[in-house]
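*Asks:* Here's my sequence, what's the structure:
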Amino acid sequence: MNFRILIGPRRRNRRLGTEATILVRDYIFLNTDLKELTLGGYAFNPRAQRVYEKAGFILDSIDKADLEYEGEMIDALNMLLTRERWEEIYYKGHTLN
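*Replies:* Okay, here's the model as predicted:
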């Protein structure tokens, strides 16, 4: 399963992206038998990448020059979280602050 979120400028810096990502992540792995969760972001948004990494995702691949943004070609970052990695995080009680 792949998902995306968008937090508008007026709601940033309130940990809403982190909370939303963790809620979706845990819901999926607690209530389905999916083996992995993927998501994508763009290289011009390192804040999002940090949120995803805090939630346990790892960089899986990069699609070079995937998006033209303001006249510049931007890489897409593809991130992955396996059920096995999620179980390590979730059941060992790691905090994600």
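*Asks:* alpha carbons only for contacts and neighbour counts from here, please
*Replies:* Fine.
*Asks:* who are the neighbours in contact with Pro9?
*Replies:* By C-alpha atoms under 8 Å, 6 or more residues apart in numbering, Pro9 lies in contact with nothing.
*Asks:* ok, now how distant is it from Gly17?
*Replies:* In this view, Pro9 and Gly17 are 12 Å apart by C-alpha to C-alpha, to the nearest Å.
*Asks:* can you pull the contacts of the residue nearest to the spatial centre of the chain?
*Replies:* Nearest to the geometric centre of the chain sits Tyr52, at 3.4 Å (C-alpha atoms, centre = their mean). Neighbour list for Tyr52: 18, 21, 58, 79 [criterion: C-alpha under 8 Å, 6+ apart].
*Asks:* Would you do the same for the sequence below? I want to compare the two.
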Amino acid sequence: MAKRSNLANAWKSERLVYRAVEDDDEDKLSLLELNDGEPSGMAMLNIKPLAPGNKTSSDKFLTWAKGALILAFVCLPPEENQDQKAEGGEKKKPRPKPIGFLVMWYSRGAESAHHRTAEMGFGFGPQHRGKGYGTEAINWLLDWGFMRMGLHRVGLQAFEYNPEAIRLYKRLGFVEEGREREALLFERKWYDLVHMGMLEHEWEKLRELGK
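*Replies:* Here you go, the predicted structure:
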């Protein structure tokens, strides 16, 4: 959790850095690859029909995300010796390459901001799953939401057919709040949509604040 004394590292965690998603072709392609570019990831984290994404779907997501609290790429920090030469021969740091993304938005739109309740979502490329990056990034986003934005509740949706994700969310401190029974059709079987959430005082307890 960031404190006043280390605000310079507010957009970093132990192994990762977080940066804005730019409105350019490079970042749009990265977002498309992370959000719609790989079927197993799409199926486990998205309820859209399982079909290849295209630039239009990426543009629609970016348009929607303009109203979000935050949309950020999760990146590995660039190597110290990876300076790139800009015009005029000057060196500049390369843009950190995304391995995933995070998004958080008010649950019922900006007009509900006074309720201080938000939802979160994320996605990671297949080669960077199973390495603890998701845990690290979700914890960073929770800290950002509760500490920087003053949220009272952060929620997410999980799918019954993805029990590994549900176990991860519970380890992180999320509580199952309810289910929409047989709301999801996956591979010709019906599954529950699981609603999970974390309250401000639960986050404070996890971070041992006030002790």
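*Asks:* quick revisit: which ones among the contacts of Tyr52 of the first structure map onto helices?
*Replies:* 18, 21 (DSSP state H).
*Asks:* Now do stretch 51-61 of the first structure: distance from first to last residue.
*Replies:* Distance between the boundary residues of stretch 51-61 of the first structure (C-alpha to C-alpha) amounts to 17 Å.
*Asks:* Near the equivalent of Gly132 of the second structure over in the first structure, how many other residues are there?
*Replies:* Aligned counterpart of Gly132 of the second structure in the first structure: Arg15 (TM-score structural alignment). Arg15 of the first structure has 13 neighbouring residues, counting by other C-alpha atoms under 10 Å.
*Asks:* just checking, Ile5 of the first structure touches Gly17?
*Replies:* Yes. Between Ile5 of the first structure and Gly17 there is a contact at 7.4 Å, judged by C-alpha atoms under 8 Å.
*Asks:* ok, these two, which is more surrounded?
*Replies:* The neighbour count for Ile5 of the first structure versus Gly17, taken as other C-alpha under 10 Å, is higher for Gly17 (19 against 12).
*Asks:* quick one: contacts for that one?
*Replies:* 5-7, 48, 51 are the contacts of Gly17 of the first structure under C-alpha under 8 Å, 6+ apart.
*Asks:* quick one: which of those has the most company?
*Replies:* Most crowded among the contacts of Gly17 of the first structure, counting by other C-alpha under 10 Å, is Val51 at 21 neighbours.
*Asks:* nearest residue to that residue other than its sequence neighbours?
*Replies:* In this structure, Val51 of the first structure finds its nearest non-sequential neighbour in Thr18, 5.4 Å apart by C-alpha to C-alpha, 6 or more residues apart in numbering.
*Asks:* repeat for Leu142 of the second structure
*Replies:* Val154 is the one closest to Leu142 of the second structure (C-alpha to C-alpha, 6+ apart), at 7.6 Å.
*Asks:* Wait, a helix at that neighbour?
*Replies:* No. According to DSSP: H, G, I helix; E, B strand; the rest coil, the state of Val154 of the second structure is strand, so it is not within a helix.
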